[in-house]
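Asks: here is the input, now give the coordinates:
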Amino acid sequence: MLVVSKILELYKGSSFPVKIQTNNGNTYILKMKGAGNGAKSLIQEFIVNRVGHLIGFPIPNVQPVLIPDEFPWTFGTDEFDDLVKKSFGINLALDYIENQRDKIEIELNSLNEELRNQVKAIDFFFKNFDRTIQSNNFLKDQTGKIWIIDHGSCEFLNDSLMKESKLLPSNHIYKSEPVQNDPYLIKILQFDFEPFIQEVPKSWLNEIGLQKNDLRLILRNRVQWILSAFSS
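Replies: You can find the predicted model right below:
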C-alpha cells in the first residue's frame, strides 16, 4: 500500500484536498477520511473513479494510501492539522494531473458528445448531486484535456435516492438531456464491479456500518432497476 511521506501543498475545497508525495516517490492528490462525510465519501469516490477510469473515461485513477500514526501533522492551519490527526490510517490517493487548472470557464454545451455522454452516464448511475452550474467539477490539464473529478458526493450508497427518477438530478448541468440510450451508461451496466468491491478497505466499511456484500447488493440493485425502468 502507498504511504504518505510528505505534504507538498494544500488546496481550497470542502474536502481539503492535498498534494502529497508517497513512499514510491510519486505525486498524488490526497483526500482524507477526517473531512466531510468521512469514509462514506472515500468509498463513493473510490468506486466511481475506479469504474470510470477502467472503462476509459477521463477520470483520475485512485488507490488507498496510508497516513501513518507517527506522521508529522503540523503543517497548515489548526483546522487542517486537526484534520490530519483525525485521518491517521487508510485514506484515498488520486492520480495527480500535471499543471491542473480547476474552476475552468467552459461553455458546457461546447463539450464534445463523447465527454457529455460520459458525464451523464457516470453521474446518472452513481447519482451525482454535485455537478452544477456553480460547481461543474471539471479540471483542465496543460494539454487542454478536460478531466471529470470530485465524486465524493455521489449518493449511490443511499438506496432510496437511487430510485427516484429516470433523469439526472434536478440541479445537474445536463438535467434536461436524456440518458436512456447513452452508450456509456450501457458500459457501466455491463461492468464487473466485483474486483473493486474487493479492493474497498474494510476499515472504511466498518466506519459506516457496511459490509462488502452490502455494496454488492446496492450496485446489483441499481443495475437491475435501470434495466427495468428503461425497458418499460
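
Asks: CA atoms for contacts and neighbours, from now on please.
Replies: Will do.

Asks: run the chain-centre distance for the lengthiest helix in the chain.
Replies: Using DSSP state H to define each element, the chain has its longest helix at helix 212-231. Centroid displacement of helix 212-231 relative to its chain, using CA atoms, centre = their mean, to the nearest Å, is 19 Å.

Asks: check stretch 67-84 too.
Replies: Remark: stretch 67-84 is offset 23 Å from the chain centroid, using CA atoms, centre = their mean.

Asks: second input sequence below; structure requested for side-by-side comparison:
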Amino acid sequence: MSAINPPQLRTVNVTRYVTPLREGGSLPAIAEADDGFLYVLKFRGAGQGPKALIAELIGGEIARLLGFKIPELVFVNLDEAFGRTEPDEEIQDLLKFSVGLNLALHYLSGAITFDPTVTYVETKLASQIVWLDALLTNVDRTPRNTNMLMWHKELWLIDHGAALYFHHSMDNWEEQSKRPFVQIKDHVLLKRAADLAEVDNEFKAILTPDRINAIVSIIPDDWLTDRSFETADDQRQVYAQFLNTRVAHSDIFVNEAQHARSSLI
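Replies: All right, here's what the predicted structure looks like:
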C-alpha cells in the first residue's frame, strides 16, 4: 500500500489494571504492562468500539510525523482471564469485551492538564495544532476539554479518539472529506493561530500520500469491522483517501479556521 516504511509500534501485554480514568465516557484506565511501564489504556470494548482506537492511532501518528510531542502509542494485548477478578461489574464487562488487541499511550507521570490561562502558547505552535485538528476533524480540543498536557515544561498532545468522525457514517466519506470543519470555532488555541497559511504550506509538504498511506497501513485487521467493506484493506483505503483528499483541499478547512478566528480578534 505504501513505499514509505510505516511507523513501528511495540506490542505489550497487560499485567495489572491499576485504576480507571473516569473523566471520559470511554472509561480508559491506567494499566501496567509486561515491559514494566504504565500506560493509559484505551479499550476496544468501550462505547465507540474499535473506531475510537483507529482515530487515536491515525491522529497520534500523524501528529508525531508533523513534529508534535505525543506519548508513545503501543498495541496492547488483553487476555480473557484478566478481568475475572475485577469486582466492578461495569469494568468487568469492559474488559470482557476488550479481549485481544487494544491501544495505549505511555503514561506521563506528573503531567498536568494544559490551562490556557496559565500557559502561553506561541503563535506558530498554536497554528500548527489548529491545522492538525481541522485536518482530523477533532472536536476535543476546547477550553472545557483541552486534551493537552504540560510535562517537563513542554506541551504534549493526547487523546485523538473523537477525531475522524466521518467514519461513524462512511457512506458519504468523499463529500465529508471536502467539508470545512465548523467546530474549529470552539478550539482552545484558535485565537492565537495567526500563522495558518504558513503552516498549511509546511504541513502539506510533509503529509504526502505515501506517508499517510504508511500510517493507515498499520491499522490492525481486527479493528476494521465495518461490514459495508468486503475486506479490511478496502476500509483502510477509505481512511487513506479521506485524509489525502483532505490534505489536497486543505484550503477549505484553513479558510474556515481563518474566518472563525476573525470573529474572535
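
Asks: next, the buried residues of the longest helix of the first structure.
Replies: 212, 215, 218, 219, 222, 223, 226 (16 or more other CA atoms under 10 Å).

Asks: which one among those residues gets closest to residue 202 of the first structure?
Replies: Distance to residue 202 of the first structure across the buried residues of helix 212-231 of the first structure (CA to CA) is lowest for residue 212, with 8.1 Å.

Asks: identify the residues contacting that closest one.
Replies: By CA atoms under 8 Å, 6 or more residues apart in numbering, the contact set of residue 212 of the first structure is 197, 198, 200, 205.

Asks: show me what the second one aligns to in the second structure.
Replies: Read it as residue 198 of the first structure. Counting by TM-score structural alignment, residue 198 of the first structure lines up with residue 217 in the second structure.

Asks: matching residues in the second structure for the longest strand anywhere in the first structure?
Replies: What stands out as the longest strand in the first structure, according to DSSP state E, is strand 2-10. Here strand 2-10 of the first structure aligns to the second structure at residues 12-20, judged by TM-score structural alignment.

Asks: which parts of the matching stretch count as buried, going by neighbours?
Replies: For stretch 12-20 of the second structure, by 16+ other CA under 10 Å, it's 12, 13, 14, 15, 17.

Asks: which residues does that stretch contact?
Replies: Contact partners of stretch 12-20 of the second structure, identified using CA under 8 Å, 6+ apart, comprise 27-35, 74-79.

Asks: just the element for the aligned residue in the first structure for residue 77 of the second structure, please.
Replies: Structural alignment (TM-score structural alignment) places residue 77 of the second structure against residue 66 in the first structure. Per DSSP states H and E, residue 66 of the first structure falls inside strand 62-67.

Asks: mean shift between the helix or strand just after that strand and the second structure?
Replies: Beyond strand 62-67 of the first structure on the C-terminal side, the first helix or strand identified by DSSP H and E is helix 78-86. By mean CA distance after the TM-score superposition for the first structure, the fitted helix 78-86 of the first structure averages 1.3 Å away from its aligned residues in the second structure.

Asks: what's the matching range in the second structure for helix 78-86 of the first structure?
Replies: With TM-score structural alignment applied, helix 78-86 of the first structure matches the range 89-97 in the second structure.

Asks: and the gap between the residue nearest the centre of the second structure and residue 152 of the second structure?
Replies: The centroid of the second structure falls nearest to residue 160 when counting by CA atoms, centre = their mean (2.4 Å). Counting by CA to CA, to the nearest Å, the gap from residue 160 of the second structure to residue 152 of the second structure is 22 Å.

Asks: what of residue 74 of the second structure?
Replies: 22 Å.

Asks: who has more neighbours out of these two?
Replies: Counted by other CA atoms under 10 Å, residue 74 of the second structure and residue 152 do not tie: residue 74 has more neighbours, with 20 against 11.

Asks: wait, the more buried one sits on residue 103?
Replies: Yes - using CA atoms under 8 Å, residue 74 of the second structure is in contact with residue 103, at 5.9 Å.

Asks: rewinding a little: can you give the distance of the longest strand of the first structure from its chain's centre?
Replies: Counting by CA atoms, centre = their mean, strand 2-10 of the first structure comes out at 20 Å from the chain centroid.

Asks: ok, now stretch 91-102 of the first structure?
Replies: Chain-centre distance of stretch 91-102 of the first structure: 12 Å, with CA atoms, centre = their mean.

Asks: if we can go back for a sec, just the buried ones from the contacts of stretch 12-20 of the second structure, in ChimeraX syntax?
Replies: Buried subset of the contacts of stretch 12-20 of the second structure, written as a ChimeraX selection, criterion 16+ other CA under 10 Å:
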select :27,28,29,30,31,32,33,74,75,76,77,78,79
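
Asks: just flag the most distant two among the contacts of stretch 12-20 of the second structure.
Replies: Pairwise distances across the contacts of stretch 12-20 of the second structure (CA to CA) peak at 23.0 Å, for the pair 27 and 35.

Asks: one step back: and which of the buried residues of stretch 12-20 of the second structure is nearest residue 58 of the second structure?
Replies: residue 12 (19.1 Å).

Asks: residue ranges for the strands of the first structure, please.
Replies: Along the first structure, counting by DSSP E, strands occupy 2-10, 18-22, 27-31, 62-67, 89-95, 101-102, 138-140, 146-148.

Asks: got the buried residues of stretch 12-20 of the second structure as a markdown table, with distance to residue 99 of the second structure columns?
Replies: Below are the buried residues of stretch 12-20 of the second structure laid out as a markdown table (distance: CA to CA, whole Å):
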| residue | distance to residue 99 of the second structure |
| --- | --- |
| 12 | 14 |
| 13 | 11 |
| 14 | 11 |
| 15 | 13 |
| 17 | 14 |
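
Asks: so which of these comes closest to residue 210 of the second structure?
Replies: Set against residue 210 of the second structure, the nearest of the buried residues of stretch 12-20 of the second structure by CA to CA is residue 12 (27.6 Å).

Asks: distance check, the closest one against residue 122 of the second structure.
Replies: From residue 12 of the second structure to residue 122 of the second structure the distance is 36 Å (CA to CA).

Asks: now do the same for residue 158 of the second structure: its match in the first structure.
Replies: So, by TM-score structural alignment, residue 158 of the second structure is matched to residue 149.

Asks: what's the separation between that match and residue 136 of the first structure?
Replies: Taking CA to CA, one finds residue 149 of the first structure at 9 Å from residue 136 of the first structure.

Asks: noted, bye for now.
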